[in-house]
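A.B. asks: sequence below, structure please.
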Amino acid sequence: MTSELHFWQGSFIGADEAADRLAELPAVVERALAEPLSAETVLVACDTLGRALRDPDGDVHAGLLVHLTEGVPATDRAEAAATLAEIADALARPALERKLRRELGGPRPERFTRPDARETVYEAWAPVGLVVHIAPGNAATVAPLSVVEGLLAGNVNVLKTSSSDTPLAQHLLAELAAADPTGAIGRRIVALRFPSRRQDLMRLLCAPADAVAVWGGEDAVRGVAALIPPGCRLVEWGHKISFGYLTRDAARDRDSLAALATDVCRAEQQACSSPQVIYLDTGDHGDAGTGTDSGTGTDSETGTDSGTDGDAAASAVADELFAFAERFAAVLDEVSAGFPAPHPEPEADPAEQAEITTTELVARAEQHLGLTKVITADDGSWRVFADVRPTLTASPLHRTVWIKPLPRQEITATLRPMRRYLQTASVGGSRADIARLSRALVTAGVQRITPLGAMLDSYHGEPHDGVYALQRYSRRVSVQATGAEFAATPCLDDLIAPAAPPAAPTGPLMDKSAAQDQLRSLAPEHAQLYFRSGGTTGAPALSVFTCDDYDTQMRASAHGLLAAGFDPARDRAANLFYCGEMYGSFISFFSILERLNATQIPMAAGPDHEAIAEALVTYQVDTLFGMPSYLWQLFHTQRERLRSYGGIRKVFYGGEHFTTEQRRILTEEFGVLLIRSAAYGSTDLGPLGYQCAHARGTEHHVLTDLHTLEILDPQEDRPVPAGQPGRLVFTTRTRAGQRLERYQIGDLGRAVDGVCPCGSRTPRIELLGRYGDVFRMGTYHFNYRRFTRAAEEHLGYRGELQLVLTSAADREHLTVRLDERYAPDPDEARTTLLAHIPELGSAAGAEALLTCTVETADTLAFERTPTSGKLRTVIDRRASVTA
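C.D. replies: Next up, the predicted model:
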């Protein structure tokens, strides 16, 4: 082993040291597995490395380019750069998140969550342990990307590449480890470079393995299989054969032939998905499905020997086949000329050239028997061998292709014996042909069906050789929990401290205007769902999501709702959030309840309170979801009906908060047993937090699966001391659409110290209102919450409260608006507020910096946002007054 080309858990080591460390591999694996690795950590590191690879002037790109071209002529630098670009695309976070969703169900597969929220059964994907990757020598991207797959599944990974390979894989994985500030990724990677003939090292490598992924032919797979221990999972990525299949119509279409010829020329047929054979559908479709037996050898009408007819049919097939071969050869000649000459790397070596020559000589000899037809390029750059026998035959590659007949009704009989080796079939024909032939080919054992010209293409998340790699590198595990204490536990992992918190965000702060500016450059595929905010604090703002973004957020919020006390197995919920005009509350909670498999009556908030109350009784609803201001109106306009019904047991609210006095009324007069926040969130960021059974007031747990939270000083960009109030600044991590990083949501809050009595280790915050709740008037700062608290504590007030700020030429004016059903005499209310809000008493007293009045009104006269129905708590009209 060369001394400098072995990467071991974060550093490069020499040959002797690598051999010594292999003997200690079992202990190394045990120590590494004791530290859980989150998929989030891998995603962040991969995305960081991917961005570095896209910078052609960066040190990472330049260094890896040197390693990739080591021993390769400089003319191949363009191909090397293309390889790095391919790796960068594969490492991009959206691509890997899509892979996780497709293969393991979501971006955090390692977390123990409830697949059916109605049961306290938890499932997760766990690593198999140690995965050994024995990489091929003909694909530079395979080795490092296979290790990335092992990391996404949480495994410790040991990679072995050939001693003749470039050191790209080792150095690329070293850069990946360097991109992870936690060091967890580096501790799970070992990348060695030695020949497979070193059986002593191969045995040390395979002995502790829980899974071995091996690329190569049958001999290579058998050699590795002999070394692995009992129970070790062998993941074979062996050599495969691919082919094209053309109907008669497609065989006459020059564009179809050109597309297939392109597949032949790309990569010199070195990929498993390259076509080695082109099958021509030579069957008589007029007899398809008639049930006629075509193998009797006797004409059923005349009784004469049909052997002559059979010979004639065979001759016709041969003529058709050979004529097609001539047409295809002409197209291949044109297409091949448009491709550059084969690079030195895929050029046929002496053994391969001997195989090409031997195959051609045998085919030419069989021409005299009428079995074959050989057509070759004058310069030897391509070869077409037509053969009337349909048996699948491997090509010697390097732009060498077989042409064979295969009636569609004989696909299964002909190809199924070779099913272990089949991979890709490219089908040309009508839409109905493609549907029928795809089913027949899959039945025969084919794994992939592609359009002509796309055999070597792939899409993010595509299964490989008929399986999902991440599932082969994982175990599906479960925990069955009993007892009422687990009913409100959505995720077992929340009960333990996270292994490594995400790195602290950096960069400038974002506000709403910056988020709106970002929309102008957003790619269309990242803008699939459009929502507008309710406009409570200003003009409605637009937010967009991908469908995957939305699904991830709704599932996270559903987990929070379980913690809040919603029981999807028993509760009957009415969704009374507002709907329409692109507002997201109703739609979101419909989706959340759907993901919980809950019973729901999706009614939406409406002005006909009587009809809604009647439906609640008719459908035996016991749980309400909605805005506090709307639910408060509903309970009071339908007081007698709902009190008589007495069936409303739970209320989950959002967007606003119930006061202590309002909670008392709902509990004592209407029999509500549980009143809790349904979620803390916003239209632009989505769900941000949730309440548990032990949450007090406005306390919420942060949804750390989705976001990283900072609490910054109200005036400066620095963290506040522990427990002090500040601006809530969120960075959303699971978002392919809008990338909101260090986003100032407009809320104030403080961190709540200690571990929550519910057992969850996720951080908690206490919400302290919005920036708009704090206003300056008459040289003093006022907080809306001071007014509501004073009214509740000293007036026994239980209704809504609204502040209206105006100004005249000489002074400013503050109007406190109260619900006439619960308000005392306005003068009494004013006196009480002046007495218990000292700043107000000073400003409206002898100094007369402002005037203050209290007015009472019907709650329907209070100003609300038209979209969400939220109460406008502070209405500042001073800006509209001119001097």
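A.B. asks: going by C-alpha atoms from here, please, whenever you check contacts or count neighbours.
C.D. replies: OK.
A.B. asks: ok, Gly50 touching Ile87?
C.D. replies: Yes: with contact defined as Cα atoms under 8 Å, Gly50 reaches Ile87; the gap is 7.4 Å.
A.B. asks: against which helices or strands is the helix or strand where Gly769 lies packed?
C.D. replies: Gly769 is part of strand 764-770 when elements are defined by DSSP states H and E. On a contact count with 3 or more Cα pairs under 8 Å, 6 or more residues apart in numbering; DSSP states H and E, strand 764-770 meets strand 699-702, strand 743-752.
A.B. asks: okay if I get these as a markdown table plus distance to Arg193?
C.D. replies: Putting the helices and strands packed on strand 764-770 into a markdown table (distance: least, Cα to Cα, whole Å) gives the following:
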| stretch | distance to Arg193 |
| --- | --- |
| strand 699-702 | 45 |
| strand 743-752 | 45 |
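A.B. asks: what about Glu218, how many neighbours?
C.D. replies: 11 (other Cα atoms under 10 Å).
A.B. asks: so it touches Gly238, yeah?
C.D. replies: Yes: judged on Cα under 8 Å, Glu218 makes contact with Gly238 at a distance of 7.1 Å.
A.B. asks: thinking again about what came up before, make TSV out of the helices and strands packed on strand 764-770 and add mean neighbour count and distance to Asp433.
C.D. replies: TSV is the format used below for those (neighbours: other Cα atoms under 10 Å; distance: least, Cα to Cα, whole Å):
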stretch	mean neighbour count	distance to Asp433
strand 699-702	24	53
strand 743-752	20	52
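A.B. asks: another sequence for comparison is provided below:
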Amino acid sequence: MTLTESIADTTTTKIRVPHFVRGKLIWGDDSEYLSRDFGVPFVTPKIEFNELFVPRTQQGPAFDVPVSDIIDFLVETAAHLTLEKNEYLQESLEMTLQVSALPRRIIENTFARPGQFLTRKALEYRLEKTFGDVDVLDGWVERTDPNGRVSRIRAFPPRLVHMLAGNSPSAAMTSIADAALTKAVNVFKMPSADPFTTVAVLRTMADIAPGHPVLQSMSAVYWRGGDEKVENILYRSQYFDKLVAWGGGAAIENAAKYAGPGFQLISFDPKVSMSVIGREAFESEETLREVAELAAKDVTIFNQDACLAARHICVEGNLEQVDRFCALLVDRMGVDRDFTSAVGPKPAADIRDAVEGMRFLEPEYRVWGAFDGRGLVVRSPEMVDFHPTNKTVNVIPVDSMRDAASLATVATQTVGVYPTHRKAEIRDDLATAGVQRVVRLGSAMTGSMGSPHDGMYPLHRFVNWVVDDDA
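C.D. replies: Below is the predicted model of the structure:
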């Protein structure tokens, strides 16, 4: 039964969302939930906990599979993850459109993104940069320390629960690849904003090799985040080693309460990104227009529903110069791009109320744009006290780039800098403040392969490092 057929079969308006448990597709309407963005009802099968567990007395199905074979499987899978040819992704797209605030064109583009990361060269490069000696994933690697003491090290396959991110369908594809490379036993908690793509990818893998050990190591199920009846069972060290959590503040806080001896939390916390623009932007009108375009690209990624989308922009210049930049910026925010729609969701009431109040504080504060989802720019002498979102950006004039760096915090993920050569001028200050990533302005969406994410090498954290020591 396909996803679309399942809808035709039901007499209700509720979407039927299947689970996928260690190679088996499971349908059912035992539990009912609502999607995150629009409150669309959907139903899922009952979670059979015993089917998700591999007893601690047994090694995981992929334990003895060479990493080279896993890469072969992922590369073959990636070749089948083409929207034009994959009926599961096509069905997932149609279902996601019913629950996601993103338009069809952007969702279609996200399906193409993982292709650049799931090539053989990309996967091998990432493993090399993460582990150095990739042999530690396949067995015990012997080494001798300066005192002549011998030990053997292994990056041991873990048991992981993944709280998947819901702001992009491509997150499901990359999370599955990460889980496979570490040979983990995995349970994926699907997000209510997209409870479809994970199953679509696993069904694709099942068509290629239904009995593959990697597939037998993976389950994708849904429950409402915070449901203690589920989480008090799953989030235990007797079943799993670590919880890999993506999500907003409330979701991460809920996940953190389960961390304890034997059960670790690997948290990809909600982050806020920013941009820093030097006075060089004002060398000519043409340059300023180019800089405004680059800044708009970073602000509007997934209509600003992404950690790496800039929400604050510090500009080195006087008020007249900064205001010229703001006027150009708001115009470029209302443009269709690969991962941006010209008109996105409208700003929430708290933003509207705060901005309306600022209109009475000119010239210290100034506002460009409207509450129509095309873009809103607020220039203020310091960071605003609301969270800019839904294509709302806060511009702050600064005297120097170092002043801008002082506004970054440990919650600041990505900082785009113009001109590029001045990144070196402030990157140490930014890192000291807690920033994890510094990029060229306009390239927040473009990442280098094999780099850390959120201040860590995720795969290095996923595995369990074990030593057999002869000392």
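A.B. asks: overlay them and tell me the TM-score.
C.D. replies: For this chain pair, the superposition-based TM-score is 0.81 by TM-score structural alignment, normalised by the length of the second structure; 431 aligned residues with a Cα RMSD of 3.2 Å.
A.B. asks: what stretch of the second structure does the strand holding Gly769 of the first structure fall on?
C.D. replies: No residues of the second structure are matched to strand 764-770 of the first structure when aligned by TM-score structural alignment.
A.B. asks: which other helices and strands does the next helix or strand after that strand contact?
C.D. replies: Going down the chain from strand 764-770 of the first structure, the next helix or strand is strand 774-777, by DSSP H and E. Counting contacts by 3+ Cα pairs under 8 Å, 6+ apart, strand 774-777 of the first structure packs against strand 780-783.
A.B. asks: the helix or strand following the strand it packs on to strand 764-770, inter-axis angle?
C.D. replies: Heading C-terminal from strand 780-783 of the first structure, the first helix or strand you meet, by DSSP H and E, is helix 784-795. For helix 784-795 of the first structure against strand 764-770, the angle by axes from the mean of the first three to the mean of the last three Cα atoms, to 10 degrees is 90 degrees.
A.B. asks: going by neighbour count, list what's buried in helix 784-795 of the first structure.
C.D. replies: 784, 787-792, 795 (16 or more other Cα atoms under 10 Å).
A.B. asks: tell me, it lands on which residues of the second structure?
C.D. replies: The aligned range for helix 784-795 of the first structure is empty, by TM-score structural alignment.
A.B. asks: return the list of helices and strands in contact with that helix.
C.D. replies: Helix 784-795 of the first structure packs on helix 826-836, going by 3+ Cα pairs under 8 Å, 6+ apart.
A.B. asks: how far away is Glu345 of the first structure from Ala23 of the first structure?
C.D. replies: 35 Å (Cα to Cα, to the nearest Å).
A.B. asks: actually Thr48 of the first structure, not the one I typed
C.D. replies: From Thr48 of the first structure to Ala23 of the first structure the distance is 33 Å (Cα to Cα).
A.B. asks: who has more neighbours out of the two?
C.D. replies: Each of Thr48 of the first structure and Ala23 has its neighbours counted (other Cα under 10 Å); Thr48 has more, 20 against 16.
A.B. asks: can you tell me the element Ile176 of the second structure falls in?
C.D. replies: helix 170-181.
A.B. asks: ranges for the helices of the stretch 251-400 of the second structure?
C.D. replies: 285-299, 319-333, 349-358 (DSSP state H, counting those that start in this stretch).
A.B. asks: with mean neighbour count and distance to Ile106 of the second structure added, can I get the ones you listed in JSON lines?
C.D. replies: Below are the helices of the stretch 251-400 of the second structure laid out as JSON lines (neighbours: other Cα under 10 Å; distance: least, Cα to Cα, whole Å):
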{"stretch": "helix 285-299", "mean neighbour count": "21", "distance to Ile106 of the second structure": "14"}
{"stretch": "helix 319-333", "mean neighbour count": "20", "distance to Ile106 of the second structure": "16"}
{"stretch": "helix 349-358", "mean neighbour count": "14", "distance to Ile106 of the second structure": "25"}
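A.B. asks: picking up where we left off before, of all the helices and strands packed on strand 764-770 of the first structure, which lies closest to Val479 of the first structure?
C.D. replies: Closest approach to Val479 of the first structure among these (Cα to Cα): strand 699-702, 23.9 Å.
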